[in-house]
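In: just coords:
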């Protein structure tokens, strides 16, 4: 190890090993009408913690599991459908493992997330096709400290070297999603111009619920301070002083809804191609109703020498109105092919895009 790197490499995690497994299978179920495909994979990554100070040698193992299945069907010549399923999970036994976060304070992380999708395409006549889609996501994950969670866990504390012990703050969230879409294309001619008119509408709903709390009977943590810190504030030290941090649980809920509509046309006129379109987005979000219970120790006022302290329960009825964002995004593009062989193209375009809320 180079001498100039020794001071920081001892505080850096290293990769122990990486292993990949996987396989897939597919084929016809009903000749010329129904096909299936399935695949799965597993990726294992083992990280070894830094050698300084409290987490020396601990392993932070990550497992990525993926399963996918797809069914394609075309029962009628003018209609085809697709069903898709996906399962993804990230399992990690020591997320946030570090010199100041030993194994008992690192997180056990897990999901999983499941995705379901159904899509159907119908051809109408010779110049129109429509595609409808429905999808659902069962998403979310949890971060649970290895040292224990809930009321029966030991109270977390932070020593004078800023190293955490016993356990740590948890985090649990669910993030489901539902989406609907209808898209279509219409082909037609006007004089010498060829047109491909595209249009579509979409709706998506993504409510989110999250919870975070400090384990143990006090719903907080203890911090030990050095003698110099204590004496500078006139606090007796033997040989250190102690701070108690009491907190409420965090419960946050919010909802997001998206609507969009677009229309566009591709026009072919000899050597010139014109693409023009307009998209409209309507996005809205708001905080929904939530509540947090009182701290079990100071939920009711506790009298101190210089006053009283309390952390009573809180209740929020939700926002009375949405945060709403409506946008129009025009797009236009020109392509001109030079000469009869059309080997050289000139292009110009203008596009406007809008970011999504959340």
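Out: Thanks, I have the structure now. Keep in mind it's a predicted model, so treat the numbers as computed, not measured.

In: C-alpha only now, for contacts and for neighbours.
Out: Will do.

In: Give me the helices and strands touching the lengthiest strand in the chain, please.
Out: Longest among the strand segments of the chain by residue count, using DSSP state E, is strand 250-269. With contacts taken as 3 or more CA pairs under 8 Å, 6 or more residues apart in numbering; DSSP states H and E, strand 250-269 sits against strand 193-205, strand 208-213, strand 272-287, strand 290-292.

In: Once you drop chain neighbours, what's closest to residue 28?
Out: Distances taken as CA to CA, 6 or more residues apart in numbering place residue 35 nearest to residue 28, at 4.2 Å, with adjacent residues excluded.

In: now do residue 272
Out: Nearest non-adjacent residue to residue 272 (CA to CA, 6+ apart): residue 336, at 4.6 Å.

In: what residues does stretch 196-204 touch?
Out: Residues outside stretch 196-204 that contact it (CA atoms under 8 Å, 6 or more residues apart in numbering) are 177-188, 257-267.

In: try this one next to it:
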């Protein structure tokens, strides 16, 4: 059983003067009544704000006196209610954050339309119509938080949300990590810009690949539960809301710099006994950014540009250059962001963005303290960018149409250091990668394990149509993604030499060269319908999603290498070919009818997120290896063919050693959340929530050529000296080297998470923000369908 407790809080007080905020699916909704409490149909409700390029948006209340204005940008609004025979009511200073539905209800009295009643008060902080649990970090908060100014370090400030690596103020943010919550996996994360997918096609599709320009975004929205049918992922969904410019010229800039003089050392004597001779330490960090937003034509064309250059350089632990100076993990990331917003007609809007995002890392892998500088790789990105275009139309006050295209392209190399001798497949091999297994453990020297290049684009089309009345809103849409990944691999001698206390021990044999191994995401389709129906105090949010996931591997070939023959492989279709339904249902109840207390419940099925990773796993040409023994017979410290032992993977490079079961089901999760949110006093709310996550159709791997009965059980004394024995299973030697693995759906393996949190959120005058809470949860796994019986020990965490 694994238990986790996280506690996060922040208090911020800042003044903000930045370019105008940008798009997000926010709304203002409520009801209009007369002084007797009777509903008022036909009231014109107008929301106006300088953040809207069209200045205002208007709807009319329905027969139940209800209204909803959707597709609003984050910002401060004035909401005006007019009806002949009644005095006009104006509600000022309604602050709207991203992906939030603000409840604004009014009571109108009989009078002349020219008579205006102005109402002021704190902005709503309880969303009584949606079931999502989400956290919003606005620009004023982003600017004062001591983080690495990226989505993963920002996420670590939120209760119940954590990143996949340890970080202090961006110290490890030069390499990306995942963001997880409430028992989710790293592969469940989804990243959006302006509500559109902007992730790569790498592996599960959860990796953003590029490093985004924090200064180009107005708000970050972290959705952690209660996702609608529009969302594919059951993990953390991060929506970055871009800046767009405005009707006035506005700009801002950031300049941050520090070095190791402000850092102390805290290496203990115990750490030194474990081999920490040179601790990690900051060399320098710098972050320079400038942004400018301005109108090309007022109320018609806005432009926004931002440039950011940043890097966090650490002195690497236990690493020095040949001249004796300390080795540095040196980094440089750049971002060049441009966005145009065009109001084509009063009812049609178009936005476009291009974001070029190069990266350089001079000594990747040196940060672990186990790699000599010469054995690191130089990371470069010949081409890396995000681009996006989006059209929005409101042909009537009840219809919203949206269509968009987004693309991410990422091409990166991990090449040998310049002082590594030229690669060769025959003697002499050049500088060979050397790995010490024991003293010091896992220390890599002389050369990196391989020379490497990957490139992978991701293309996305999305369209939707919404019909909105005051009490009812339905949205239907389609999302279509495709892409591919290509791999290039080579290595000096096609091997890594391994040592045990300095003596030759074994060799990792690679199936190189790989000139180009391609795996395709043919299509990932999501077709959805999401309803929202308000019946008095109750809002129901049923949704249904249909998903198609199809991948393949094209016909491929590669020349012979040192350990593999020339290879040709036929195309492999349907890797996978899944079609699944994913229903969702949620309900929110306005307990007191005043928009200040909401009870929320949601349950939904979320299919496992996937991109090129499934096809890549079964691609026969992708990177593969085998470990064999090595006896250095001529003592020349070069592993020659006659010095290597028998193969443990007899079919390396010859065929696919792992295949999917034809009946393999797509894994999925069932998510439940139940909570209550209450406004304690104006601007401040408290909420309590419970969560449950169940994993179904989990995949397990079995080796068809090595059944479990060929293992022999041996009981050995428990090394803890308690008099008990521990079962150990030995493989029959005649089965060594046989690999024919099959991935299949386990009928028994499962994982369940249960968690709880209590949260406090508040907004005050002058930009003060309060956010904090506590989250407690535990995961229990039963993983007793195994390939190797040695994995049966502790496989059932319920015992």
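Out: The structure has been received and is ready for your questions. What you are looking at is a predicted structure, and each value in this text was computed from that prediction instead of being measured.

In: Assuming the best superposition, what's their TM-score?
Out: After superposition, the two chains reach a TM-score (TM-score structural alignment, normalised by the length of the first structure) of 0.82; 328 aligned residues with a CA RMSD of 2.8 Å.

In: buried subset of the contacts of stretch 196-204 of the first structure?
Out: 177-186, 257-267 (16 or more other CA atoms under 10 Å).

In: Give the aligned equivalent of residue 575 of the second structure in the first structure.
Out: The alignment partner of residue 575 of the second structure in the first structure, by TM-score structural alignment, is residue 322.

In: Can you tell me how far that match is from residue 86 of the first structure?
Out: 32 Å (CA to CA, to the nearest Å).

In: the more surrounded of these two?
Out: residue 86 (18 against 13; other CA atoms under 10 Å).

In: residue in the second structure matching the more buried one?
Out: In the second structure, residue 86 of the first structure lands on residue 355 (TM-score structural alignment).

In: do the same with residue 110 of the first structure
Out: In the second structure, residue 110 of the first structure lands on residue 380 (TM-score structural alignment).

In: give the contact list for its match.
Out: With CA under 8 Å, 6+ apart, residue 380 of the second structure has these contacts: 358, 359, 360, 361, 412, 413, 414.

In: how many other residues sit next to residue 103 of the first structure?
Out: 30.

In: Which residue is the nearest non-sequential neighbour of residue 217 of the second structure?
Out: Residue 217 of the second structure sits nearest to residue 242 (CA to CA, 6+ apart), 4.1 Å away.

In: ok, back up a step: just tell me what the residue nearest to residue 28 of the first structure corresponds to in the second structure.
Out: Residue 35 of the first structure maps onto residue 302 in the second structure, by TM-score structural alignment.

In: was I right about its match contacting residue 296?
Out: Yes. If you go by CA atoms under 8 Å, residue 302 of the second structure and residue 296 touch, sitting 5.6 Å apart.

In: Those two: which has the busier surroundings?
Out: Comparing residue 302 of the second structure with residue 296 by other CA under 10 Å, the one with more neighbours is residue 302, at 24 against 18.

In: mind checking how far the more buried one is from residue 591 of the second structure?
Out: For residue 302 of the second structure, the distance to residue 591 of the second structure - CA to CA - is 42 Å.

In: now residue 193 of the second structure
Out: Distance from residue 193 of the second structure to residue 591 of the second structure, by CA to CA: 34 Å.

In: Please identify which of these two sits among more neighbours.
Out: residue 193 (20 against 17).
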